[in-house]
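Q: Take this sequence and fold it.
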Amino acid sequence: MTAAPAAVRRRILADLTPLRASADFRRLWFGNTVSWIGQGMTSLAISLQVYDLTHSTFSVGLVGLCSLVPLLVFGLYGGAVADTVDRRKLGLASASGSAVLSATLAAATFAGFHHVWFLYAIVALQAVCQALNAPARSSMIPRLLPPEQLPAANALSSMTMTSGTLVGPMLGGLIVGLWGYQAAYLIDAVTFGAALYAMWRLPAMLPDRKQDPAGGTGRASVLDGLRFLGTRPNLRMTFFSDLCAMVLAHPRALLPAVASLWYGGDARTTGLLVAAPALGALLGGVFSGWQGRIRRHGLAVLLAVASWGTAVAVFGLTRDLWLGVAFLALAGFSDTVSMVFRNTMLQAAVPDEMRGRLQGVFIVVVAGGPRLGDFVAGSVADLTTPAVAVTGGGVACVVAVGLLALRWRAFAAYDARNPTP
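A: Prediction:
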């Protein structure tokens, strides 16, 4: 009687096989989860401290800009570095840099050194460390696990990122309220110890430089990476499809206005709407056991992006708060599904010596797409109405990804058993 429910749980809930199969991946996953929560605490604490010093929401908004610009500038460069040096050492160095920066924040706050320019500088340097760390870390995963376990590994990694987004700020607000900014910064610095230990226990991760699939100079240059991407339509489609969702149908910037105009709510209503996609994304990771059995990864991406657009479009039509929250959560769930298969394709279909650079492009798209989407949504809403911007954006996303699927039909036929870039 108990075997059947256990089998059902294995089919539905997150597949933990990568954690059981690889001690290196298990340590890396745990270390990243802990450090992501710490970074979420610091992110909120810095925003609160900037507002406390300036009483300006514009100044708080600049925190995001100080993070975005280095991510865009150094994302591609970080990928090239990851394809040149030992990725383990790069991960150690960049994570150590982030830990030192958090410790510096704590020391400065303990010393009473309260300057907004200093906080902006720390945020920018943290983004540089992240731009160097993320391609190295993502490029390691295919070296630690067999290809069939990559979807499960990416689903687990999505839970790490979402936990940091949800749990980190909540803990940060609690800790800042009880013990001040310095406590949040200090805890963040300490949590990096888990990530550093995981990196330190890894074997050497030198890129495989046996061949040059870009047909370029043999050096790990950004241009060679872009040249390689330009000749691989399936890999390009992973980025194009994500841009359809993030640029055309990203309603985050409109949620404060939506909370007031549609639901007659306040800041708490806005917070609920903002949290809904993150909660859906977390559920997408928790209930991801089925994803390991999917072989048509390209088709799964197309359906997930279309589901995102459809959920956003319906959200724009509803005026019931809880129904709106449900559709935003569905959008977040769909985004996780898309991310899992897109990242798996980038890891499985890309030669090892190119993985860092393609992960660098991934960072640029993931960091820049939603910001561009905020601009598009805000501009369309100013010219028309928030309802037109939200629903129209969702419809545009579905139409755009459908046209892309017709243009590059091989993407829908992509088979994980024969990964073709």
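Q: can we go C-alpha only for contacts and neighbour counts from here?
A: Fine.
Q: helix, strand or coil for G264?
A: Here G264 is recorded as coil under DSSP: H, G, I helix; E, B strand; the rest coil.
Q: Distance check, it against D415.
A: 48 Å (Cα to Cα, to the nearest Å).
Q: Ok, D335 next?
A: The value you get for D335 to D415, if Cα to Cα is used, is 20 Å.
Q: Pick out whichever of the two has more residues nearby.
A: Set side by side, D335 and D415 show more neighbours around D335, with 26 against 17, by other Cα atoms under 10 Å.
Q: From the contact counts, what lies against the helix or strand hosting the more buried one?
A: Applying DSSP states H and E as the criterion places D335 in helix 321-348. Counting contacts by 3 or more Cα pairs under 8 Å, 6 or more residues apart in numbering; DSSP states H and E, helix 321-348 packs against helix 116-144, helix 150-179, helix 233-248, helix 267-286, helix 297-315, helix 352-383.
Q: Check the ones you listed for me and report the most buried one.
A: helix 297-315 (a mean of 25; mean count of other Cα atoms under 10 Å).
Q: could you give the angle of it to helix 233-248?
A: Per axes from the mean of the first three to the mean of the last three Cα atoms, to 10 degrees, the angle that helix 297-315 makes with helix 233-248 is 10 degrees.
Q: How about the contacts made by T269?
A: Residues counted as contacts of T269 (Cα atoms under 8 Å, 6 or more residues apart in numbering) are A259.
Q: Quickly note the distance from the residue nearest to L272 when sequence neighbours are not counted to A124.
A: Leaving aside its sequence neighbours, L272 sits nearest to V325 (Cα to Cα, 6 or more residues apart in numbering; 7.5 Å). Distance from V325 to A124, counting by Cα to Cα: 33 Å.
Q: and if you look at G292?
A: G292 is 37 Å from A124, by Cα to Cα.
Q: and if you look at A413?
A: Counting by Cα to Cα, the gap from A413 to A124 is 41 Å.
Q: how about this one, so we can line them up?
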Amino acid sequence: MKQVGRLGRQFGVLWSASAVSTLGDGIVAAAAPLLVTSLTRDPVLVGLAVFVQQAPWLLLAPVSGVLVDRVDRRRLTVAMNAARAALTAVLAGAVFAGAASLPLIYAVGLLLGSCAALGDNASSALVPAVVPSEQLPHANSRIFAAYSVLNKLCGPPLGAALFGVAAGLPMAVDAASFAGAAALLSMLRLLPRDEPAPPAADAPRLPMRRQLTEGARWLWGQPAVRTLTLALCLMNVTLIAGFSVMVLYAREHLGLSAFGYGVLMASGAVGGLVGAVLAPRLQARFSSSVLLRAGLVLETLTHVGLALAGSAWVAGLVLAAFGVHGAVWMGVDRTLVQRAVPSELFGRVMSVFMALAVGGSALGALIGGPLARAFGLTGPFWFSAVVMAALTLFAWRPFSRSIDDHEPAGAVPERAAVAN
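A: Take a look at the predicted model:
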């Protein structure tokens, strides 16, 4: 396999596995809501399908952090991808057989969410395990670029088109993508400093409860990471509150077809591609605190724009702008966390980080449906705009220059000129 830029052969393997699975996920991202709405148009039941896939993070993420720090992270990621392949294949078979039902969709979603809570934590630790610290912004940018193209741009229209051919076809493709990712990750080799070393025979193992609290204690003691984590949690509440009923918003409020819904979901990828290209340059030019503050404002305006949008063109432009913001924000927060967290605590800290972040998504999915039922399909976006405006005011000062302390010295030579 050829090297990916200067990031090396092993990053190429990791990038390829991520690209394969993210395409499959993008296909199902459009097809799964269409499958649910073929069975019900109740916004609460539609939102519940999103909630059950996010809920396992609340219970399993802390345990997964301890597990990730105890076992071979690569093997755990491979195992979870294989399990997700099997589960998605079961759902595909049920759809092909005409036996799909809401309880089955909820059950498979719950199990897939459980695999994600275990596997994604381990997967997030693999990037700094194959890429040196100074190259993390470029590595994260390339992974997010693939995510934007395959998951957001190509996946949703393809998923909607495949759903039109056969409802079970998108799930079958997703199952194959997980199997392919598992095969690729089985070939991955980590940097020597991140190869798991066997514990000494006489080395005491800390109790599970103590290990569970170590990650939370470390995170709470780091103001920059703590502020970022709490903000991201609330941002996910507001984001998923609206996006959990996006399929109904697109089809009933904007009047789009199933394929039009897939195209609308893909519009954010255009902005995501631009953001992925700009992210490393913006991180070199501006402080993280400036980029994070700008992100808060842009996310607030996203919800206002979607609430006011009366046509698919306007909604598509808003989602494209959101894609730029999302790519830049992800580049900043991932790089900051990857640099700040000690390798030996990475799994436990990331489990707390992800539990709060995805827990926010779960809460958003739980409230999005009732808000849409009570106030109409734009209700969740108005709610999110108000909450994001309050968060922007609250987090503006904490997102100060102290958040930049985790950047390596000399990484941003232009910073002094920009600050002045």
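Q: ok, back up a step: burial of the residue nearest to L272 of structure 1, as a residue count?
A: The local packing of V325 of structure 1 (other Cα under 10 Å) involves 22 other residues.
Q: Go ahead and confirm it touches G271.
A: No. Judged on Cα atoms under 8 Å, V325 of structure 1 makes no contact with G271 at a distance of 10.8 Å.
Q: so G119 of structure 2 touches R84, yeah?
A: No. With contact defined as Cα under 8 Å, G119 of structure 2 does not reach R84; the gap is 9.7 Å.
Q: one step back: can I get the helices and strands packed on helix 321-348 of structure 1 in JSON lines with distance to L346 of structure 1?
A: Supplementary listing: those in JSON lines, determined by distance: least, Cα to Cα, whole Å:
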{"stretch": "helix 116-144", "distance to L346 of structure 1": "9"}
{"stretch": "helix 150-179", "distance to L346 of structure 1": "10"}
{"stretch": "helix 233-248", "distance to L346 of structure 1": "7"}
{"stretch": "helix 267-286", "distance to L346 of structure 1": "19"}
{"stretch": "helix 297-315", "distance to L346 of structure 1": "11"}
{"stretch": "helix 352-383", "distance to L346 of structure 1": "7"}
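Q: and of the ones you listed, who's closest to K210 of structure 1?
A: helix 352-383 (8.4 Å; Cα to Cα).
Q: which is the next helix or strand following the closest one?
A: Immediately after helix 352-383 of structure 1, counting by DSSP H and E, sits helix 386-407.
Q: Apart from its neighbours in sequence, what residue is nearest F383 of structure 2?
A: What sits nearest to F383 of structure 2 in space, not counting adjacent residues and going by Cα to Cα, 6+ apart, is T238, at 7.6 Å.
Q: S384 is in contact with the one you found, correct?
A: Yes. Counting by Cα under 8 Å, S384 is a contact partner of T238 of structure 2 at 4.5 Å.
Q: chain center to the helix or strand L44 of structure 1 falls within, what's the gap?
A: Per DSSP H and E: L44 of structure 1 is located in helix 23-54. Remark: helix 23-54 of structure 1 is offset 14 Å from the chain centroid, using Cα atoms, centre = their mean, to the nearest Å.
Q: buried residues in it?
A: 24-51 (16 or more other Cα atoms under 10 Å).
Q: And stretch 191-198 of structure 1, by the same measure?
A: Those would be T191, F192, G193, A194, A195, L196, A198, for stretch 191-198 of structure 1 by 16+ other Cα under 10 Å.
Q: E134 of structure 2 maps to what in structure 1?
A: Alignment note (TM-score structural alignment): E134 of structure 2 maps to E148 of structure 1.
Q: For its match, which three-state class applies?
A: On the basis of three-state DSSP, E148 of structure 1 is classed as helix.
Q: That one: what's it in contact with?
A: G292.
Q: how much space is there between the nearest residue in space to G393 of structure 1 that is not next to it in sequence and G373 of structure 1?
A: Excluding the flanking residues, the one nearest G393 of structure 1 by Cα to Cα, 6+ apart is A249, at 4.4 Å. Distance of A249 of structure 1 to G373 of structure 1, computed by Cα to Cα: 7 Å.
Q: What of P203 of structure 1?
A: With Cα to Cα as the criterion, P203 of structure 1 and G373 of structure 1 are 40 Å apart.
Q: burial count for the counterpart of R189 of structure 2 in structure 1?
A: Matched by TM-score structural alignment, R189 of structure 2 corresponds to P203 in structure 1. Other residues lying near P203 of structure 1 total 13 when counted by other Cα under 10 Å.
Q: doesn't D86 make contact with P203 of structure 1?
A: No. The criterion here is Cα under 8 Å, and P203 of structure 1 misses it with D86 at 9.8 Å.
Q: first vs last residue of stretch 226-239 of structure 1, how far apart are they?
A: OK, stretch 226-239 of structure 1 end separation, Cα to Cα: 13 Å.
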